[in-house]
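1. structure, please.
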Amino acid sequence: MRDQEPAPQGTERRLSTKEAAELLGVKPETVYAYVSRGQLSSRRVSGGRGSTFDAGEVEALARRNRRESVGGSGSGGELSVRTRITLIESDRYFFRGVDAVDLATRHTYEEVAEWLWTGRMLPGSTFTAPSASVAVARRAVEALPEHAAPADLLRVATIAAATADPLRFDLSEGAVLGTARTLIPTLVAALPPAGHRRRDEGPLAHRLWSGLSVHEDPDEASLRALDTALALLVDHDLAASTLAVRVAASARAHAYAAVSAGLGVIEGPLHGAAGGLAHRLLTDVLDQGDAAPVIADELRAGRRIPGLGHRLYPGEDPRARALFALLEQIPRAEPALLAARDIVETTARHAPLHANVDLALAVLTVSCGMAPSAAETIFAVARTAGWIAHALEEYGERPLRMRPSGLYAGPKPPQPLPE
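-> So this is what the prediction gives:
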């Protein structure tokens, strides 16, 4: 038993229910659930209430739970984490067991987010930002220099919104869901308008449009493509930013801080910024009228062609396929679609790679009058809902389980003190 003298040799070390629960990182009632499932044995306290548990048995179960919760995947020692949110297999992906493309093409971003969070479909779901949260987020964003990147704006807006929420440390499911439903529209509302008046009402995609596009009055097909892009990108299993969110949530950081951790990771060119690189490639092809010289320059410079291939999809990226289908319904997107096809066909001469969602996003941003950085903004706003879902799931796990052991490779100690 902790903080007690060790049991005499030859006697069995017993733990109280409270001690067993603490060692396992669960609630006391869960300890009794382990007993009912035959995973633990218990012994009633003589002449009193409650039960005691064999310490060795409890410690063995704790070790087994840790291995099953976070451990080697069996392929290269990669970290694996049990989750009920997203499954990716056979060039498809699923949200809580339902085809994610079907969800995204038949429901709004807000409805898909609610499904991801709660496992319930709530038709007509809309997210509304509190005026106080919007005001403080806008003031913080307006204080940034003009060259601030989208992730900078959103990260600062997230921190500002957190300061306006005195109850942010409440990690109960209801409180975190309340945060999610107000934080996402606050981030959208904090974005400066893209050359015309800001829209603060209507569907979230329409509000986001005013912060991204120079076209003030979007057609319905363009808005639908933007909303579907948000829904398609809402989650994608344990991407780097999502793992960062789960690490923060494992340490019991509040939801704003967990989202901020995710925003700190997406700026990398191999993650959230990839759509912007594809946008610039696409505009170069449109300017030159031919993909061949543009692709040749990229290959000569030793750069990977953005917008092509995905390590999780040996075949076609289902997100790209769904978004391209919607973009084909937008007449002004035709030149960008033809340029994207030229990129894929030209690159296929040396590497048969399919278009991924970054190239589809590039077609959307180029054809709808958006800056290259718009793809990163769309990605970050969309993925915020997925980050919240993973934070919620992690809050239900043992605290600080995201604590791998370092493999020390430095000088063998003890070393002399440096002079």
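2. from here on, just use CA atoms for contacts and neighbour counts.
-> Will do.
3. and residue 391, how far from residue 251?
-> 11 Å (Cα to Cα, to the nearest Å).
4. the more surrounded of these two?
-> residue 391 (29 against 17; other Cα atoms under 10 Å).
5. spit out the contact partners of the more buried one.
-> 245, 246, 249, 255, 258 (Cα atoms under 8 Å, 6 or more residues apart in numbering).
6. again, only this time at 10 Å
-> The neighbours of residue 391, taking Cα atoms under 10 Å, 6 or more residues apart in numbering as the test, are 117, 171, 176, 242-250, 252-255, 258-259, 385.
7. repeat for residue 148
-> Counting by Cα under 10 Å, 6+ apart, residue 148 has contacts residue 141.
8. which SS class is it?
-> Classification of residue 148 by DSSP: H, G, I helix; E, B strand; the rest coil places it in coil.
9. overlap in contacts, residue 391 and residue 251.
-> Counting by Cα under 10 Å, 6+ apart, the residues touching both residue 391 and residue 251 are residue 258.
10. and the nearest residue to residue 305 once chain neighbours are set aside, how far from residue 35?
-> Among residues not flanking residue 305 along the chain, residue 298 sits closest, at 6.7 Å (Cα to Cα, 6 or more residues apart in numbering). As for residue 298, its distance to residue 35 is 61 Å (criterion: Cα to Cα).
11. got it, and residue 333?
-> 61 Å.
12. go through stretch 215-230 and flag the buried ones.
-> Going by neighbour count (16 or more other Cα atoms under 10 Å), the buried part of stretch 215-230 is 216, 222, 223, 224, 225, 226, 227, 228, 229, 230.
13. make JSON lines out of these and add secondary structure and distance to residue 186.
-> JSON lines is the format used below for those (DSSP: H, G, I helix; E, B strand; the rest coil; distance: Cα to Cα, whole Å):
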{"residue": "216", "secondary structure": "coil", "distance to residue 186": "21"}
{"residue": "222", "secondary structure": "helix", "distance to residue 186": "23"}
{"residue": "223", "secondary structure": "helix", "distance to residue 186": "19"}
{"residue": "224", "secondary structure": "helix", "distance to residue 186": "21"}
{"residue": "225", "secondary structure": "helix", "distance to residue 186": "22"}
{"residue": "226", "secondary structure": "helix", "distance to residue 186": "18"}
{"residue": "227", "secondary structure": "helix", "distance to residue 186": "17"}
{"residue": "228", "secondary structure": "helix", "distance to residue 186": "20"}
{"residue": "229", "secondary structure": "helix", "distance to residue 186": "19"}
{"residue": "230", "secondary structure": "helix", "distance to residue 186": "16"}
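14. to compare against the first, here's another:
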Amino acid sequence: MSGLDDVIAADTSLSEVDGLNGRLVICGRTLDDLAGRVSYEELLELLLSGLLDQPAEHIRAALGAARVRAFAELAHLDDGLLALSITGGLRALMARLPDDETAETALLLAAAPAVFVPALVRRKAGRSAIAPLAAYGYAEDMLAMLTGMAPTRAATLALDTYLVTVSDHGLNASTFAARVVASTRAGYASAVLAALGALKGPLHGGAPGPVLDMLDSVGTPDDAGRWLTAELAGGRRLMGFGHRIYRVRDPRADALKAALRRLGDAGGLDAERLALAEAVEREALALLRQKKPDRPLETNVEFFTALLLEALGFPRDAFTGVFAAGRIGGWLAHAHEQIANGRLIRPQSRYVGPKAA
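-> Next up, the predicted model:
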């Protein structure tokens, strides 16, 4: 029972992760049909249909107004909060939001990471936070608040693709944490905070930054094979490869690789950086198949996440927060589904300690 592998803990209509065939379905649509084709607002229309019951254009307007509300909370962004990591600061700011089970609160919680993460990045760098523009879409506004400039359409599409791609992924650790807390009827904010707590751990969502550290260490495409061989010989993990569920290639990796290429075609990505990443991926996969033939170690979502978020201007310590900005749609959807259809989650444990006298 270690890790609860293969234990069914919920019935859901939100997402299906088919690890054997490398397929992700969200609300009845494959990731191939969603990534790069729908906006984050359109994705939320699918995920939160039982909670919001609004078309995407209304969700877009409501999220814009909610971002303006969230920005007011930055008045509480003091030196103590700025001393925290970006993930810690995000969690602290989210804890100030209302905690009930209303659609209004769900929208505010969904909007908040798009405001708080760019503000934390800027304030920690000694710059002023930038107010949201309610008329912008979610991804567009997040980039504008980060850079202070109107983003290109290519950059907006790239971030939208990322947010959609990571929006939901079955009962991963953070989503399960959200469902457990939601089952107690504690409120949406409490469920989201539990999810953020789980996301902070390095075993769940913590590898995109180290992927860039790996690329920096490799240096050039010609050095990829030598460097990766040395890492494997030293018993060290290659970041961005392997997944607990997928026995074949992670479909999210393909979606983000396509987004990166589109961004590169539009001039928004350093061609040498992409060439280095592709060389590292090619060499790593060949070495892993040779050295670990009994383990299915394919490219995962974190490998191309790192390159995409770097190209869009997010620093490495903000990657977890940007992930939360996408996954929060899934967290809220699972919390709502648990409240509507579930009951208090209370599994049993098996005692293996010493016998009482």
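15. coming back round to it: more neighbours: which of residue 333 and residue 35 of the first structure?
-> Set residue 333 of the first structure next to residue 35 and count neighbours by other Cα under 10 Å: residue 333 wins out with 19 against 13.
16. my guess is the more buried one meets residue 325, correct?
-> No - judged on Cα atoms under 10 Å, residue 333 of the first structure makes no contact with residue 325 at a distance of 11.3 Å.
17. returning to that earlier point: and the buried residues of stretch 215-230 of the first structure, which is closest to residue 91 of the first structure?
-> residue 229 (17.8 Å; Cα to Cα).
18. can you pull the contacts of the counterpart of that closest one in the second structure?
-> Matched by TM-score structural alignment, residue 229 of the first structure corresponds to residue 162 in the second structure. If you count contacts by Cα under 10 Å, 6+ apart, residue 162 of the second structure has them with 35-36, 40, 139, 156, 252, 255-256, 259-260, 301, 304-305, 308-309, 322-323, 326.
19. kindly give a single ChimeraX line that selects the buried subset of these.
-> Here is the ChimeraX command that selects only those of the contacts of residue 162 of the second structure that count as buried (16+ other Cα under 10 Å):
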select :35,36,40,139,156,252,255,256,259,260,301,304,305,308,309,322,323,326
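20. returning to what we had before: how about the residue nearest to residue 305 of the first structure, what's its match in the second structure?
-> With TM-score structural alignment as the criterion, residue 298 of the first structure matches residue 231.
21. same thing with residue 347 of the first structure?
-> In the second structure, the residue matched to residue 347 of the first structure (TM-score structural alignment) is residue 284.
22. against residue 235 of the second structure, how distant is the closest residue to that match other than its chain neighbours?
-> Leaving out its chain neighbours, the residue that sits closest to residue 284 of the second structure by Cα to Cα, 6+ apart is residue 228, at 6.6 Å. Distance of residue 228 of the second structure to residue 235 of the second structure, given as Cα to Cα: 11 Å.
23. show me what contacts residue 373 of the first structure?
-> 149-151, 212, 272-277, 279-280, 362, 365.
24. again, only using 8 Å
-> The contact partners of residue 373 of the first structure, taken as Cα under 8 Å, 6+ apart, are 149, 150, 273, 275, 276.
25. what's the counterpart of residue 173 of the second structure in the first structure?
-> In the first structure, residue 173 of the second structure lands on residue 240 (TM-score structural alignment).
26. residue 314 of the second structure corresponds to which position in the first structure?
-> Per TM-score structural alignment, residue 314 of the second structure is aligned with residue 370.
27. isn't that match up against residue 212?
-> Yes - using Cα atoms under 8 Å, residue 370 of the first structure is in contact with residue 212, at 5.6 Å.
28. which one of those two has more residues nearby?
-> Set residue 370 of the first structure next to residue 212 and count neighbours by other Cα under 10 Å: residue 212 wins out with 26 against 20.
29. can you map out the helices along the stretch 51-200 of the first structure?
-> Along the stretch 51-200 of the first structure, the stretches classed as helices by DSSP state H, counting those that start in this stretch are 55-69, 100-106, 109-118, 131-142, 150-163, 173-190.
30. looking at those, which is nearest to residue 353 of the first structure?
-> helix 100-106 (20.9 Å).
31. the closest one aligns to what range in the second structure?
-> So helix 100-106 of the first structure sits over residues 31-37 in the second structure, by TM-score structural alignment.
32. okay, buried residues for the matching stretch please.
-> 31, 32, 34, 35, 36.
33. do the same with stretch 168-184 of the first structure
-> For stretch 168-184 of the first structure, by 16+ other Cα under 10 Å, it's 168, 171, 176, 177, 179, 180, 181, 182, 183, 184.
34. any chance of these in CSV with distance to residue 340 of the first structure as columns?
-> As requested, those are exported to CSV (distance: Cα to Cα, whole Å):
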residue, distance to residue 340 of the first structure
168, 44
171, 44
176, 40
177, 38
179, 38
180, 35
181, 35
182, 36
183, 34
184, 31
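35. farthest-apart pair in those, please.
-> 171 and 184 (17.5 Å).
36. hang on, the earlier thing: so who does the match of residue 173 of the second structure touch?
-> Here residue 240 of the first structure is in contact with 265, 266, 271 (Cα under 8 Å, 6+ apart).
37. number of nearby residues for the first one?
-> Yep, that's residue 265 of the first structure we're talking about. 18.
38. to which residue of the second structure is it aligned?
-> Residue 265 of the first structure maps onto residue 198 in the second structure, by TM-score structural alignment.
39. so that match makes contact with residue 177?
-> Yes - if you go by Cα under 8 Å, residue 198 of the second structure and residue 177 touch, sitting 7.1 Å apart.
40. what's the overlap in contacts for these two?
-> Joint contacts of residue 198 of the second structure and residue 177 (Cα under 8 Å, 6+ apart) do not exist.
41. which helix or strand contains the residue nearest in space to the middle of the second structure?
-> By Cα atoms, centre = their mean, the second structure has its centre lying nearest to residue 323, at 2.6 Å. Here residue 323 of the second structure, judged by DSSP states H and E, is contained in helix 319-341.
42. cool, thanks, signing off.
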